[in-house]
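Engineer: Next come a sequence and a model predicted from it.
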Amino acid sequence: MGHKKSPVRIGLLYSDTGVTSVIETHQRNAALLAIEEINQDGGLLGQEFLFSGDDTCSNPVAFRAEAERLILEDKVDALFGCYMSSCRKAVLPPVSANKSMLFYPTHYEGFEYAQGCIYSGAAPNQNAKWLADFMTQNYGRRYFFVGSNYVFPYEINSLMRDLLSNRGADVVDEVYVPLAASRSDIDNVIARIKQNGPVIIFSTMVGKSAVDFYKAYDKAGFDRTKSPICSVTAGELEMAAIGKDAAEGNIKVAPYFSVIQNDVNQRFVSNYRERFGADEALCAECEAAYFQIKLFAEAAKQVGTTEREALMRVLPTVSVDAPQGMVRVDATTNHTLLWPRVAIANAQGQFEIVREASEPVIPSPYLMQLDDPGDIPYTDLMEKGR
């Protein structure tokens, strides 16, 4: 196909409004930062690196329509974005039909492979498994699941139930609330938690509903040194929104936290806050939205084109020094090798990393290695002050 002469243009699929816009606006910001940095460094394939993309309103139908518009009208070279699994699933058919690409920056439930889709967020063996290990080793055996009513919570809860069962723990109750949960929906969940006695909460609520739930849990007075809310979804943005008092003691597992001490991350955090605001919180989904654009650009430079087959061939050979550590795409699964970490929110509402992988973890979206004895080595960074 030779060298591409016209500028590279990508499509950004992120929501400025709707239930998940709190995360997606930050993902878009991180993507813009990556594009700006590439342009400051001379652009891509000899030209300015361009982008398009309108508000997708946290709505799968809007995501699909915008993906089709970007591919067919704006002639983008690849798509970047989506947060909820329902939105990713809506976008994949037009991606497939048009032999385009989607780079998906959000942790998800696994059990998927789509040609032309690169999964940059954590697969279940890179977050849920680590959470099950840490919680059963350090907290307890009785769990209460609460989730938003869409694809991801049902799927990850089914996996988490198996993981906990394999570790001798029980799920005593499981409840789902609408994506835009009402006050009474959340009050009902709190009442059910109280009925079950001391439990550890595994939450897969997202967006504003997650923030409302964490606040209500704090107000209800549960002891988070024994009964924390643990999650693979609610991170630094949500903790900032609920405030430090309601955040303290809650736990998240993710490949990235803004407190990671390395030069690449400190530069990323500093550049992001200089560009978007000194008090802006960052999260794993932002970091993936950022590094996946660097991965795409590096692959395009190596092959001199944005043609899908050429990019898919070279991507597994490309490593990018991301804020979380060195990352690359696994050729077998199209998922990314990542660095799982467990963190607990402190009295200032900031996450402190208490356990981290000593090497990048190979993704296993089909969970073949879910409970392999040959586990990845990890480092415990602090004694739990309990």
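Structural biologist: Everything's here; your move. Numbers count the residues shown, from 1 in each chain.
Engineer: can we go C-alpha only for contacts and neighbour counts from here?
Structural biologist: Noted.
Engineer: so I118 touches S100, yeah?
Structural biologist: No. Between I118 and S100 there is no contact under CA atoms under 8 Å: 11.4 Å.
Engineer: which non-adjacent residue is nearest E359?
Structural biologist: W339 (6.7 Å; CA to CA, 6 or more residues apart in numbering).
Engineer: Please give me every residue in contact with that neighbour.
Structural biologist: 126, 255-256, 324-325, 356-361 (CA atoms under 8 Å, 6 or more residues apart in numbering).
Engineer: can you put those residues in JSON lines and add neighbour count and distance to S85?
Structural biologist: Shown next, in JSON lines, are these (neighbours: other CA atoms under 10 Å; distance: CA to CA, whole Å):
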{"residue": "Q126", "neighbour count": "29", "distance to S85": "17"}
{"residue": "P255", "neighbour count": "28", "distance to S85": "19"}
{"residue": "Y256", "neighbour count": "27", "distance to S85": "20"}
{"residue": "Q324", "neighbour count": "25", "distance to S85": "23"}
{"residue": "G325", "neighbour count": "18", "distance to S85": "25"}
{"residue": "E356", "neighbour count": "21", "distance to S85": "26"}
{"residue": "A357", "neighbour count": "19", "distance to S85": "26"}
{"residue": "S358", "neighbour count": "14", "distance to S85": "29"}
{"residue": "E359", "neighbour count": "15", "distance to S85": "28"}
{"residue": "P360", "neighbour count": "21", "distance to S85": "24"}
{"residue": "V361", "neighbour count": "20", "distance to S85": "22"}
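Engineer: hold the first one in mind and look at this next one:
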Amino acid sequence: MDRINIGLLFSTSGTYRHLGRNGLLGALYAIEKVNGDPSYPFTLNADIRNPAGVVSDYVHHARSLLTSNIHHLVGTITSSTRKEIIPDVREYRGLLWYGIPYEGYECDENVVYHGACPNQNLLPLLEYAVKQFGKRIAILGSNYVWGWESCRIAREAILSVGGEVLDDSFYHLDTLNFDLIIQKLKQSHPDFIINNLIGDSSYAFLHQLDNQWSHSPLPVLSCNLTECELTCLNELPHLRLYSSLIFFESLNPAFVAQARQFVGTDTRITGNFVGSYLSVMSLANAIVKADSAEVDRVCAVLPEISTDSPMSVEIRIAANQHAILPCSIGERLGDSFVPVVNFPATAPNPYLVGHEFLTSTSGQETEPQRKLRLIR
């Protein structure tokens, strides 16, 4: 095991390029740490591909990597691209290490998930927001599986506590004009907004909403807005931005400083950076434990490994191949998120089995009061 080749599949150009670049840097930093640590009896070599946000290019690059005797892929950003390459990962007996928060409703034996699922980020965020702001909400999402499922879960959660969903709208990934929905929001005056848009669409919406909002500052909540994107946003005096992620820079300044020695002083160390970093570190730890990089042997030892994290907890992987993760809710202050509440590491429940909405965020699941309406 002198050298193990792995594929890094991140869109560093395209509409969500900021997220892709940040995830790539997190993976590269982990590779640097593994290769510099003599306790790992191998080195990792990265084959980096940039699909530029084009779904068909993800498939092309994934197949190219998998047919080049590379069995471990780290990356993808959107759920649509993850789902698109999973059939190829299965066919070529590979393993995808996914470090981005996602909408749940998936457990695949060829994927190891280090991004939070809804019971680890979205539901804690909603519980906080309902207590702080109220139950009349509007929901916006990008028109793909992340937007559909995240918006559906938010709707079900709010309705389960007697709330009201004033609007529930979806937009193409390249949408940049939100005048119509903003006019509706100005009339309905929600208590808060759930923003499940991604990339340039999200930035455009936030700028346009701030420009037109004349009431008291409106809370806008997200589970995918990271600190590397805040530099893309102007000051938004009419909005209060919140995000629910596994990591903010203020949680561990020492880790941030160490990482920046490798990735550059201007790099933001975000939840996506950390998710990709943990994916590579867990892969390396599993290879050591299995004494092999073969996928079957790596998967067999996943429940036995633990990985140091910058969140001051050891990250373990549950039987459903999802990481057990903490969550922090932060409010924007300048170009950073300042944590307002932290939740302990919570067992992943991607299908929300037995989860009673907005009454439990501790991982102690109970019987649901209502059935979910599953949209496919």
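Structural biologist: Received it, and whenever you're ready, just let me know what you need. Predicted model, so just to flag it, every value in this text is computed and none were measured.
Engineer: thinking again about what came up before, so of the contacts of W339 of structure 1, which ones are in strands?
Structural biologist: 325, 356-357 (DSSP state E).
Engineer: Show me what counts as buried in the helix or strand R275 of structure 1 falls within.
Structural biologist: Taking DSSP states H and E as the criterion, R275 of structure 1 maps to helix 263-276. Under the neighbour-count criterion of 16 or more other CA atoms under 10 Å, helix 263-276 of structure 1 has 265, 268-269, 271-272 buried.
Engineer: what number of residues lie near the aligned residue in structure 2 for F49 of structure 1?
Structural biologist: Alignment note (TM-score structural alignment): F49 of structure 1 maps to L44 of structure 2. Neighbour count of L44 of structure 2, defined by other CA atoms under 10 Å: 21.
Engineer: ok so, going back, can you name every helix or strand that the next helix or strand after the helix holding R275 of structure 1 contacts?
Structural biologist: Following helix 263-276 of structure 1 in sequence order, the next helix or strand is helix 284-303 (DSSP H and E). On a contact count with 3 or more CA pairs under 8 Å, 6 or more residues apart in numbering; DSSP states H and E, helix 284-303 of structure 1 meets helix 21-40, strand 78-81, helix 308-314, strand 319-322.
Engineer: what's whichever helix or strand comes after the first one in contact with?
Structural biologist: This means helix 21-40 of structure 1. Using DSSP H and E, the helix or strand that follows helix 21-40 of structure 1 in sequence is strand 50-52. The contact list for strand 50-52 of structure 1, computed with CA under 8 Å, 6+ apart, reads 7-12, 35, 70, 74, 76.
Engineer: and of those, the nearest to A220 of structure 1?
Structural biologist: Comparing those against A220 of structure 1 with CA to CA places L12 closest, at 39.9 Å.
Engineer: what about the alignment partner in structure 2 of the closest one, which SS state?
Structural biologist: Taking TM-score structural alignment, the alignment pairs L12 of structure 1 with L8 from structure 2. Classification of L8 of structure 2 by DSSP: H, G, I helix; E, B strand; the rest coil places it in strand.
Engineer: could you measure L8 of structure 2 against W97 of structure 2, distance?
Structural biologist: 10 Å (CA to CA, to the nearest Å).
Engineer: thinking again about what came up before, save the contacts of W339 of structure 1 as JSON lines, and put in distance to T317 of structure 1 too.
Structural biologist: Formatted as JSON lines, these follow (distance: CA to CA, whole Å):
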{"residue": "Q126", "distance to T317 of structure 1": "21"}
{"residue": "P255", "distance to T317 of structure 1": "21"}
{"residue": "Y256", "distance to T317 of structure 1": "22"}
{"residue": "Q324", "distance to T317 of structure 1": "19"}
{"residue": "G325", "distance to T317 of structure 1": "16"}
{"residue": "E356", "distance to T317 of structure 1": "25"}
{"residue": "A357", "distance to T317 of structure 1": "22"}
{"residue": "S358", "distance to T317 of structure 1": "21"}
{"residue": "E359", "distance to T317 of structure 1": "18"}
{"residue": "P360", "distance to T317 of structure 1": "15"}
{"residue": "V361", "distance to T317 of structure 1": "16"}
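Engineer: Tell me the counterpart of A345 of structure 2 in structure 1.
Structural biologist: Using TM-score structural alignment, A345 of structure 2 lines up with P360 in structure 1.
Engineer: right, I mislabeled it, should have said L125 of structure 2
Structural biologist: In structure 1, L125 of structure 2 lands on L131 (TM-score structural alignment).
Engineer: Identify the residue spatially nearest to its match, adjacent ones excluded.
Structural biologist: L131 of structure 1's closest residue in space is V253 (CA to CA, 6+ apart), at 6.1 Å.
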